[in-house]
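> one predicted model, sequence on top.
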Amino acid sequence: MTRINKLATCLLLLISLALSITANANATESETTNAPVNEEDFHWEVDVGLLLKHSQTLIDGLKYESSDADLDLWLSGGAYYKNFFIESTPRMGRPITIGYTLKRTKDIQFNLITGTWFGPIREDQQKDTHILDGIKNRNPSLEAGIEMSYRFDEVNLNIRMLHDILSEHNGSLLSVNVSKAFYTKTMMILPTIGLSYLSENAVDYYYGIDEDEATPTRPVYQPSGTWVASLHLYLERPLSETWSVISTAGYFTVGDSLSNSPIVQHDYGYNISVGVLRVF
C-alpha cells in the first residue's frame, strides 16, 4: 500500500502544479517519434528544457539520486535522414535511440535500433552509503535489436526486443509500452505504461553478487530473470508558440529477483519534475 500511496501523491502533485498555471495557448501534438516529414530530406526538431526534479532509485545514497530537488536538463527531439534517425523521447521515458527504419506504413513501423538501457553501478558513485564497497564495476553497455511501433485508435503500442552487443552483460530485454495523448484547449496529457522483462544474465551482471564480492552482510546472490513495470505521465501547457510549462512523473516497480539483491534497498523508484521548455 505504501508504494501505491507514493505514486498517487506524485501524480496528484504533478496534476496540481500543471493545472495551477494559467495560459491561453492551445496544446499541440508533439509526441510523434522517428517520422521525418519527407524520407528524402534531412529533418530535425529539438526541445530544450530546465526542470526541478526529485527522485528515488533502487539503491540509496548514490550521487545521482536527488534526495531533495535538483535542476535537470531536458532534451527531446531528433535528427532524421531518409530511414536513419537519432532520437530522444523523454516524454515517454525512453533513452536516446539510434535507428534505421526497415518499413513504415500509416499505422505500423519496424526499426532496427540501438541504445543504452542500463546505467552504471560503481563503488565511486556512493555518497551517503557503503553498500557498494568492494564490488566490481557494473558498466553500461549497448543494446541493439528490433522495434515495432503500431498505432490504432490514437493509441501507440511500442515493442522492443534487444540484446547486449558489446558482451558487457550478455543479456537481453523485452519491453512493451502503450501510450495515448489526450488534449484539452490548453494542455497535452501523455500517459505511458510499460512492462519489461530482463534476462537472467542482465539482472545477474548488475545486481548479482559474486563470491569475491561477498561479505558477512552481503552474501553471494545469483538472481534469475525478472520483470519491471512502469508508469510515466507527461503534461505540457504552452505559454506561447515557443515556450511551455511541463511536468513529468515516473514510477516503476521490480520483481523479487531484482529487489532481493543485497545491494538493493527498494523494490520501486520514482521521479517527479516541473519546469519550462523551449521549442526550436
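Received it, and whenever you're ready, just let me know what you need. Bear in mind that the values here come from a model prediction, so they are computed numbers and not experimental data.
> rest of the way, CA atoms for contacts and neighbours
OK.
> show me the strands in the stretch 1-150 of the chain, by range?
42-56, 70-81, 84-88, 97-104, 108-115, 143-152 (DSSP state E, counting those that start in this stretch).
> which of these sits most buried?
Highest mean neighbour count of these: strand 84-88, a mean of 21 (counted as mean count of other Cα atoms under 10 Å).
> just to revisit the earlier point, CSV please, covering the strands of the stretch 1-150 of the chain and showing distance to residue 193.
As requested, the strands of the stretch 1-150 of the chain are exported to CSV (distance: least, Cα to Cα, whole Å):
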stretch, distance to residue 193
strand 42-56, 18
strand 70-81, 19
strand 84-88, 18
strand 97-104, 19
strand 108-115, 19
strand 143-152, 15
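> nearest to residue 35, out of those strands?
Proximity to residue 35 (Cα to Cα) singles out strand 70-81 among the strands of the stretch 1-150 of the chain, at 7.7 Å.
> now the angle from the closest one to strand 42-56?
160 degrees (axes from the mean of the first three to the mean of the last three Cα atoms, to 10 degrees).
> strand 70-81 to strand 84-88, inter-axis angle?
170 degrees.
> output the contacting helices and strands for strand 70-81.
Packing contacts for strand 70-81, counted by 3 or more Cα pairs under 8 Å, 6 or more residues apart in numbering; DSSP states H and E, involve strand 42-56, strand 84-88.
> need those strands in JSON lines (columns: distance to residue 19).
Shown next, in JSON lines, are those (distance: least, Cα to Cα, whole Å):
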{"stretch": "strand 42-56", "distance to residue 19": "17"}
{"stretch": "strand 84-88", "distance to residue 19": "26"}
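> take this one as well and set it beside the first:
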Amino acid sequence: MYRILVILLTSLCLPSIGMAKDSCATKDECIEMRNWDLGVAVGWGQKTNPLRDFDDIPVFFIPSVAYYGEHWFFDNGNVGYNLIEQNDFSLNLVTSYSLDRAYFYRWDPSNIFLTRSTQEQANFKTANSLSSEPDPVFNSLESRNFTMLGGAEAFVYTQLGTIRLAYTHDMFNVHNGSEAQIKWTYVWHPNRWVIDLSLVFDWKSENVVDYYYSVRPSENAYWSEQYQADSGWNQGAEVTARYILTDNWDLLLAVRYTQIADEIAASPLLDEDYSSTYFVGAAYRF
C-alpha cells in the first residue's frame, strides 16, 4: 500500500489533448465520429531515462491525431476495430507500439505522442575495490528495432471508473514477445477542470525484456552472461489536469510515474528503477 500511495502522489501522464465538440455525447471527453480530431500541446516537460549514460528526454510538443468511424479507428499511430460496444462494456482489436524502445531512441513514436550518449570503452574496478566485477560500462549498443504489437483490449465502464484489460503480441517477429495491461481510470469535472487519474500495471514477457534490456556480447561480453531476463510487471500512476479556457484551448498539467519491474531494473543497462514524466503547457484543438 505504501508503494501505491507514493506512486499516486507523485505522478501524472502525458495527456490525450483532444477536446470533444459540442455535438459529442460527453463534452470534453469524446471525439466526434467520422471527423478527424487534430490537436497539439506546446509547453515544457521531461521524461527521465533509466538507461545508464543515456540523456533524459525533453518534451516540447505533443501532437494528437485521431479518427473514429463506426467500427474502425485510428488514434496516434494505432489502428483498431470495434467488435462489441455496450453501455458498460466494449471490446476492440488493436495495434500498439512498445514503450521500451523509447528509452533508446529520442524520436521513437512513444516520445512524440506524449540525446543519448554511450561510452565506447569498458572500465574496470581497481584492485582496491571490494568487488572484482567490472563496471557496467558498454560499447556502442546494438539496435533495438521498432515493431508493432497486435491484440485485443476490453473496457469495463463502472461508476467508480473505467478498467482497461489488454493483451498484445509482436506482429513482425522482432522479439516475438507479448505485453498485457490492467489500467484503472477515473475522471471528474470540478467547474472548468477535467482531471484524469489512472493506476497502471504493465506486464512484459521474457522475450520483450530480453530483447530490450539484455546485454549483447558485442556490448559487454561479461555482463551479457551475468544478466538473465525474466518477465515482470511495471507499476505506475498517471494524472492529467486540464483547465478549459475556450472551445479550442486548454491549459495542461500532466505527470507520469512508472516503477520499473525488479526483473527489468536488475539489467546492468539501467541505473534507475523508475521513470517519471512531467509536462506543463497549453493544448489547441483544431
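Ah, there it is. A quick note: this is a predicted structure, and the numbers were derived from the prediction, not measured.
> would you mind reporting the TM-score between them?
The TM-score (TM-score structural alignment, normalised by the length of structure 1) is 0.78; 247 aligned residues with a Cα RMSD of 2.8 Å.
> which among the strands of the stretch 1-150 of structure 1 is found nearest to residue 251 of structure 1?
Across those, closest to residue 251 of structure 1 is strand 42-56 (Cα to Cα), at 9.4 Å.
> give me every residue that touches the residue positioned nearest the centre of structure 2.
By Cα atoms, centre = their mean, structure 2 has its centre lying nearest to residue 99, at 4.8 Å. Residue 99 of structure 2 makes contact with residue 110, according to Cα atoms under 8 Å, 6 or more residues apart in numbering.
> residue 115 of structure 1 too?
By Cα under 8 Å, 6+ apart, the contact set of residue 115 of structure 1 is 95, 96, 97, 98, 142, 143, 144.
> kindly report the same for residue 246 of structure 2.
Going by Cα under 8 Å, 6+ apart, residue 246 of structure 2 touches no other residue.
> what about the equivalent of it over in structure 1, which helix or strand?
Per TM-score structural alignment, the equivalent position to residue 246 of structure 2 in structure 1 is residue 240. Using DSSP states H and E, residue 240 of structure 1 maps to neither a helix nor a strand.
> any idea how far residue 279 of structure 1 is from residue 240 of structure 1?
Using Cα to Cα, to the nearest Å, residue 240 of structure 1 is found at 10 Å from residue 279 of structure 1.
> quick check, residue 258 of structure 1 in a helix?
Yes: assessed by DSSP: H, G, I helix; E, B strand; the rest coil, residue 258 of structure 1 belongs to a helix.
> which one in structure 2 is aligned with it?
So, by TM-score structural alignment, residue 258 of structure 1 is matched to residue 264.
> tell me who's in contact with its match.
209, 213, 229, 230, 232.
> in the stretch 101-250 of structure 2, which spans are strands?
Going by DSSP E, counting those that start in this stretch, the stretch 101-250 of structure 2 shows strands at 148-158, 161-170, 178-188, 193-204, 232-244, 249-259.
> how big's the offset between the second one and structure 1?
Pointing back at strand 161-170 of structure 2 there. Mean deviation of strand 161-170 of structure 2 relative to structure 1 after superposition (mean Cα distance after the TM-score superposition for structure 1): 0.7 Å.
> over in structure 1, find the residue span that strand aligns onto.
Going by TM-score structural alignment: strand 161-170 of structure 2 matches residues 155-164.
> need the contact partners of that stretch.
By Cα under 8 Å, 6+ apart, the list of residues contacting stretch 155-164 of structure 1 from outside reads 141-151, 170-181.
> at 6 Å instead, please
Residues outside stretch 155-164 of structure 1 that contact it (Cα atoms under 6 Å, 6 or more residues apart in numbering): 142-150, 170-180.
> list the buried residues for that stretch?
Across stretch 155-164 of structure 1, burial judged by 16 or more other Cα atoms under 10 Å covers 156, 157, 158, 159, 160, 161, 162, 163, 164.
> redo these as TSV? Include distance to residue 46 of structure 1.
As requested, the buried residues of stretch 155-164 of structure 1 are exported to TSV (distance: Cα to Cα, whole Å):
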residue	distance to residue 46 of structure 1
156	21
157	23
158	22
159	25
160	24
161	27
162	26
163	29
164	29
